[in-house]
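Visitor: sequence unknown, structure follows:
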C-alpha cells in the first residue's frame, strides 16, 4: 500500500472513487465532479457537535462527534462500500481536509484500502475552480452564436456538439433558458458554486487549439452570474449572427416554449415584470392572452415589441466584434434545418 500522502485538487483524477465526507446539505450546494456523498456526520449531527464545542468544550464535542462518526462509518462500510475489492483506491475530502475526511481515510486504510485525503479539502478545490476559470477563459478561441429571440441558438449548439465541435452550453449548465420566461418547469437552478464547478470542468476538457462555440449570453442566466473572466472573453470574441425570418422564429418559439401554456397563471405573473417597460395596458393584454393560453398572439407581440427592438443595440453594446460579425441565413428551423445550419457554421478543421 502506498503511503498516506496529501493529494492536490489537480491530481484528483485516476482514483476509483471520490468520496465527499461532508453533510448532505454541503454536498448539495457543490461537490467535486463525480463525487459520491458518504457523510460522516449528518446536517443535524454536525449542528449538535458544533453547539457542544461552543457551549461545553472541544473534548465533549470530540467525544460525542467521535461516536457519531464511528456509527456513520460503520453504516457506509456495511452499505455502499461493502462490495469494494482490496485494490479499490478512493480519494476522500471534507470541508478543509480536517477531521471528517481524516477519520474516514484512517478507517478505510485500516480495512486495507489505499485511501488518500484531498489536501485542503473542498476549500482547496474551490480555489482551484476559480483559478482554472481565470487561467483558461482568456485562452478560449470562442465563436459566439447570437441571434434574435427564437433563432434556435441552443439547438444549434447541441447540433454542433453532435457533429464533433467543442461547445460550452452555459444555459444547459445553468438549467435556465436565459430569458425572462427562461425558468424550466420543476427544475431548480444549481448553486452559483456548482455552476462554476461545471464551467471549470468543461474548460479543463477543451482542446485550446480548437474553437469553442458558445451562446451570446448576458452576464446573468436566471439568478446565476457567468464568471467575470468568461464574460470578458465572450464580449471580445468573434460573433456568428443567425438570421431567421420572424415567422420561422415564432413557430420555433411555440414549439420550444409550449410548456408555458401548462401553468397560465404563473406565466401571467411573470409578465408583470414588464409593466415598467411597456405600461399597464400592454402587459394586461399580454396577461389576458397568457390566461387564455393564446401563446401565438402573446409570443408574436413579445417578439415584435419587447425582444426585437432592443436586439441590435444590446448586441452592439455587449460585443466588441459585432460590426464584423459573420451573418448566416437560417430559413428553416426544423431539426433538419438546424443540423444543416450547424454544418454551415462548423469551421473546417
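Guide: Perfect, thanks for sending it. Everything numeric here is computed off the predicted structure, so don't read it as measured data.

Visitor: From now on I want contacts and neighbour counts done on CA atoms only, so please keep to that.
Guide: Fine.

Visitor: which residue packs closest to residue 53, ignoring adjacent ones?
Guide: residue 61 (5.0 Å; Cα to Cα, 6 or more residues apart in numbering).

Visitor: How far does whichever strand or helix holds the one you found sit from its chain's centre?
Guide: Element membership for residue 61, per DSSP states H and E: helix 58-78. Mean C-alpha position of helix 58-78 versus that of the full chain (Cα atoms, centre = their mean, to the nearest Å) differs by 34 Å.

Visitor: Against which helices or strands is it packed?
Guide: Identification of packing neighbours for helix 58-78 by 3 or more Cα pairs under 8 Å, 6 or more residues apart in numbering; DSSP states H and E yields helix 43-55.

Visitor: Residue 244 touches residue 329, doesn't it?
Guide: Yes: taking contacts as Cα atoms under 8 Å, residue 244 lies within contact range of residue 329: 6.2 Å.

Visitor: let's bring in a second model and compare:
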C-alpha cells in the first residue's frame, strides 16, 4: 500500500486525521462535503469549467497544461494562508471527487514539505458510499416516539421544548430548512441538496444514544424537495405515536404567529396557494386569494385547515403510522409559549 493513500472502512476512521482538506471546487463543496472539512480548492468553479471544456473540445494535454498552472497557483495561495501555521506533526486527509489528480497534487506537495498528508482513496465518493450504508442501518437501532397532530398543532415547537428538557430529539424540518407543507418554504433559507441533508442527518443520528428514547415529528416521505431516507421513515412509521389534539382556534392563532412572514407578502403566498388548484378547485383558490388581498388572515387559515390540511392529515396518519391506531393523546386549547412548554412536560412524563 502506498504511504500517502488512506483507506477508510467506516466514517469513524476519519477522526484519525487532524484536518480534512477538500480540494474540490466551491460549488462541489457547497453541494455536499464531509462535516468539519475545509474547502481549499485547487481549481475554482470557473477554472474547473475551463479545464473540463478544454479536455472535451481540444485535448487532455491542453487541459492538463492549463490545469497544472491553475493548481500550482492555488496551492501556493493555500500554503501562504491556510497551511502556514501548521506544525510539523500536522496530519491532514486530502479529499477530491474520487481520489484523483486534484487531491494527489496537494498531497504530494504537503508530503514534500514534511507533513504526513494522506489522500483519501476513492475521494468523496468513498465518503458518500459510507453515508448511504450508515443511513440504511443506524435509524433501525432507534426507539422513536413520534409527535403527531394536525397542521398548526405546534409539533415542531413542542419537539424543541422537549429537547430543552434534556430529551433526545431529531428535528428533521430544521435539518431540511422547511416546515414540511406546501406553505413550508422558509423565507431567505434555501433547502440544502439531498446529499447535504443526508450528511447533516447522519451527523445528528450518530450522536444519539440508541439506549434512550428519541422524539421526532411525524413527517411524510418528502420535506419540501428532500427525501427522508427509507430506513428512517420506516422506523418512524413503526414508532409509538403521541398525538396533539389542539382546538381549531388555538391552531389558527398559532399559525398566524408562526407564519407571520407571509402576512407581509400576499403575492408570494398566493403563488404558493396556486399549487393547490388541482386539489381544491378554482373557486376555492379565488376565495382564498380574496382573503389574502383583504388581509382576512384568520378566515384564510381556518379554511385551509378545515378544507385542505385536516383531511390530508387524517388519511396520511391512518395509512402510514402503525402507532396512530392507539396513540397517547393530549388535548389542549393553548398553543402559546407557555402552553407548548406544558405539553412538552406532559409528553416527557407520558412517553
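Guide: On my side now, so go ahead. Predicted model, so just to flag it, every value in this text is computed and none were measured.

Visitor: Superposed, what's their TM-score?
Guide: The TM-score (TM-score structural alignment, normalised by the length of the first structure) is 0.94; 348 aligned residues with a Cα RMSD of 1.9 Å.

Visitor: one step back: report the angle between the helix holding residue 61 of the first structure and helix 43-55.
Guide: 160 degrees (axes from the mean of the first three to the mean of the last three Cα atoms, to 10 degrees).

Visitor: all strands of the second structure, in order?
Guide: Secondary structure of the second structure by DSSP state E: the strands cover 5-6, 19-22, 38-39, 92-95, 118-120, 143-149, 168-170, 213-217, 222-223, 226-227, 240-246, 328-332.

Visitor: Reformat those as TSV; add distance to residue 126 of the second structure.
Guide: Output for the strands of the second structure, formatted as TSV (distance: least, Cα to Cα, whole Å):
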stretch	distance to residue 126 of the second structure
strand 5-6	11
strand 19-22	13
strand 38-39	17
strand 92-95	10
strand 118-120	8
strand 143-149	29
strand 168-170	26
strand 213-217	29
strand 222-223	26
strand 226-227	21
strand 240-246	35
strand 328-332	43
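
Visitor: Of the ones you listed, which is nearest residue 264 of the second structure?
Guide: strand 222-223 (24.3 Å; Cα to Cα).

Visitor: In the first structure, what stretch matches that closest one?
Guide: Under TM-score structural alignment, strand 222-223 of the second structure corresponds to residues 220-221 of the first structure.

Visitor: Over to stretch 183-193 of the second structure?
Guide: The aligned range for stretch 183-193 of the second structure is 181-191, by TM-score structural alignment.

Visitor: how long is that stretch from one end to the other?
Guide: The straight-line separation of the ends of stretch 181-191 of the first structure (Cα to Cα, to the nearest Å) is 20 Å.

Visitor: How about stretch 293-306 of the second structure, which residues are buried there?
Guide: Buried residues in stretch 293-306 of the second structure, counting neighbours by 16 or more other Cα atoms under 10 Å, are found at 297-298, 300-305.

Visitor: re earlier: the residue nearest to residue 53 of the first structure -> the second structure?
Guide: Counting by TM-score structural alignment, the partner of residue 61 of the first structure is residue 63.

Visitor: what sits against that match?
Guide: Listed by Cα atoms under 8 Å, 6 or more residues apart in numbering, the contact set of residue 63 of the second structure reads 51-55.

Visitor: redo that, cut-off 10 Å
Guide: Residue 63 of the second structure sits next to 48, 50-57 when contact means Cα atoms under 10 Å, 6 or more residues apart in numbering.
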